[in-house]
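K.L.:
I would like to see how this sequence folds:
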Amino acid sequence: MSIRTSMVTKIGSASAALLLAGTIAACGGDSTVDSDDETQGSSVPSVSSAPTGSASSETSSPTSTPAPDAGSDGDSPRDGEVNEVEEPGGEAAPRTSEDDAFLAELKDKDIDLEDSAIQDQVIAAAREQCLANEEGRDGFAVPMIAGQLEVQELTKVSAEDAERIIVEAAESNYCG
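P.N.:
Below you'll find the model as predicted:
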């Protein structure tokens, strides 16, 4: 092996080592992973990052931002935690005269919806149908809600008939 080949090999090895070191340093970046989340069994780690484009001359260092004080009830949300909702809260959406006429038309055609949450869904589907008509496209919500009504046995008519009835009622009550 010649001196020249040996020198090229050493320079190549040194360059590769510097490139590898730079890549490892770059991967660290200004993002940090909170290791406390990993010990709590969460599969989604909390990630924080420094603001980009900062004109500050300070060195970037990982910091943690304190969570806002949510009181002493202990029910404040935390990273990686999901609270189950068993019953929807709040009141039913207020009904307009259009809504009342729309629901009455559905009831006259064997789609009698007593649950206000289902009524809200059907009203929203009807309004989406009007938007679809304006935009010159097929609506997507009415076919889904019609299928839902049939599967949940909330109507005596087929999903196809329910879809037709809802579209007709939407066009006569909401679409202008």
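
K.L.:
when you work out contacts or count neighbours from here on, use the C-alpha atoms and nothing else.
P.N.:
Will do.

K.L.:
residues near residue 128, how many?
P.N.:
Neighbours of residue 128 under the rule other Cα atoms under 10 Å: 20.

K.L.:
hmm, it is touching residue 143, no?
P.N.:
No. Counting by Cα atoms under 8 Å, residue 128 stays clear of residue 143, with 11.2 Å between them.

K.L.:
for whichever helix in the chain runs longest, packing partners?
P.N.:
Secondary structure of the chain read by DSSP state H shows that its longest helix is helix 3-28. Identification of packing neighbours for helix 3-28 by 3 or more Cα pairs under 8 Å, 6 or more residues apart in numbering; DSSP states H and E yields no helix or strand.

K.L.:
buried set for it?
P.N.:
Neighbour counts using 16 or more other Cα atoms under 10 Å place no residue of helix 3-28 among the buried ones.

K.L.:
so which elements touch the helix or strand following it?
P.N.:
Going down the chain from helix 3-28, the next helix or strand is strand 31-33, by DSSP states H and E. If you count contacts as 3+ Cα pairs under 8 Å, 6+ apart, strand 31-33 packs onto strand 47-49.

K.L.:
counting contacts, what elements does the strand it packs on pack onto?
P.N.:
Using 3+ Cα pairs under 8 Å, 6+ apart as the contact test, the elements touching strand 47-49 are strand 31-33.

K.L.:
what residues of the strand it packs on count as buried?
P.N.:
31, 32.

K.L.:
again with stretch 117-133
P.N.:
119, 120, 122, 123, 125, 126, 127, 128, 129, 130, 131.

K.L.:
I have a second one here; can you model it like the first so I can compare?
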Amino acid sequence: MNPAILTYNTPTSGEITKTIYEYEFKRLWKKNLDGNIANLFFGIFCLLIVVLTLIFEPDLFTGFFAGMGLIAFSTYFSRYLSYRTSKKKLKEIIEKDISDLKLNSNDVIWEFTPDHFKFKNYKSEYKCIWSEITYCVVDDQFLYITASFTTQFHFRQSQRRRRKPK
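P.N.:
Now for the predicted structure:
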């Protein structure tokens, strides 16, 4: 039996590119934002303890909880500002990539063989053996592949068109 080579031809589109970038951004920031909300609640909790101890009986721990609350709030605002800066940079990156796509509207080629995986778009071409792939996630809409910890590929499954096997 001759091993099959599956080749997918994905059309380039600004909408697909934007969706992929936003998906990846949300995936990377999800844990950070969850931790940031925890910081906000911890800061509110600490400041409530400060208010209650000031009302009923000020003691040594009032200053401690005030400091913890301020640290939690400063961490929350620092992460929030970092998130907003990153989101602004993401918009700039998306706009640049979409304008580059309009200039170079070649389709993205995905090739799956028994010994390697190959990816080719207007910017670059990658070919890696399966043992170099270190991380792979498949969900209802995306195939996300990381090869050798540095190279990342995104494949939106609902937009694929299959070519005939070679």
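
K.L.:
can you give me the TM-score here?
P.N.:
The TM-score (TM-score structural alignment, normalised by the length of structure 2) is 0.23; 66 aligned residues with a Cα RMSD of 5.4 Å.

K.L.:
just put the buried residues of stretch 117-133 of structure 1 in CSV and tack on secondary structure and distance to residue 100 of structure 1.
P.N.:
Formatted as CSV, the entries for the buried residues of stretch 117-133 of structure 1 read as follows, by DSSP: H, G, I helix; E, B strand; the rest coil; distance: Cα to Cα, whole Å:
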residue, secondary structure, distance to residue 100 of structure 1
119, helix, 10
120, helix, 11
122, helix, 12
123, helix, 10
125, helix, 15
126, helix, 13
127, helix, 14
128, helix, 17
129, helix, 18
130, helix, 17
131, helix, 20
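
K.L.:
which of these sits closest to residue 169 of structure 1?
P.N.:
Using Cα to Cα, residue 126 is the member of the buried residues of stretch 117-133 of structure 1 that sits closest to residue 169 of structure 1, with 7.9 Å.

K.L.:
can you report how many residues lie near the residue nearest to the closest one when sequence neighbours are not counted?
P.N.:
Counting by Cα to Cα, 6 or more residues apart in numbering, residue 170 is the residue found nearest to residue 126 of structure 1 once chain neighbours are left out, at 4.9 Å. Summarising burial for residue 170 of structure 1: neighbours were counted as other Cα under 10 Å, giving 29.

K.L.:
same check, this time on residue 93 of structure 2
P.N.:
Residue 93 of structure 2 has 14 neighbouring residues, counting by other Cα under 10 Å.

K.L.:
which secondary structure element contains it?
P.N.:
Going by DSSP H and E, residue 93 of structure 2 is in helix 60-103.

K.L.:
mind giving me the packing neighbours of the helix or strand that that helix is followed by?
P.N.:
Using DSSP H and E, the helix or strand that follows helix 60-103 of structure 2 towards the C-terminus is strand 108-112. Strand 108-112 of structure 2 makes packing contacts with strand 6-10, strand 116-120 when contacts are defined by 3+ Cα pairs under 8 Å, 6+ apart.

K.L.:
for those strands, which one ends up most surrounded?
P.N.:
Each of these was scored by mean neighbour count; the highest is strand 6-10, a mean of 19, by mean count of other Cα atoms under 10 Å.

K.L.:
and the angle from whichever helix or strand comes after that one to strand 6-10?
P.N.:
Toward the C-terminus, strand 6-10 of structure 2 is succeeded by helix 14-56 as the next helix or strand (DSSP H and E). Relative orientation of helix 14-56 of structure 2 with respect to strand 6-10: 80 degrees, computed using axes from the mean of the first three to the mean of the last three Cα atoms, to 10 degrees.

K.L.:
and helix 14-56 of structure 2, how far from the chain's centre?
P.N.:
In terms of Cα atoms, centre = their mean, to the nearest Å, the centre of helix 14-56 of structure 2 is set 16 Å apart from its chain centre.

K.L.:
that older thread, check which helices and strands the helix holding residue 93 of structure 2 is in contact with.
P.N.:
With contacts defined as 3+ Cα pairs under 8 Å, 6+ apart, the secondary structure elements packing on helix 60-103 of structure 2 are helix 14-56.

K.L.:
so which bits of the host helix or strand of residue 104 of structure 1 are buried?
P.N.:
Under the criterion DSSP H and E, the helix or strand holding residue 104 of structure 1 is helix 97-108. Judged by neighbour count (16+ other Cα under 10 Å), helix 97-108 of structure 1 contains these buried residues: 99, 101, 102, 103, 105, 106.

K.L.:
likewise for stretch 41-56 of structure 2?
P.N.:
By neighbour count on 16+ other Cα under 10 Å, the buried set for stretch 41-56 of structure 2 is 42, 43, 44, 46, 47, 49, 50, 53.

K.L.:
next one: stretch 63-78 of structure 2
P.N.:
With the criterion 16+ other Cα under 10 Å, stretch 63-78 of structure 2 contains buried residues 65, 66, 67, 68, 69, 72, 73, 75, 76.
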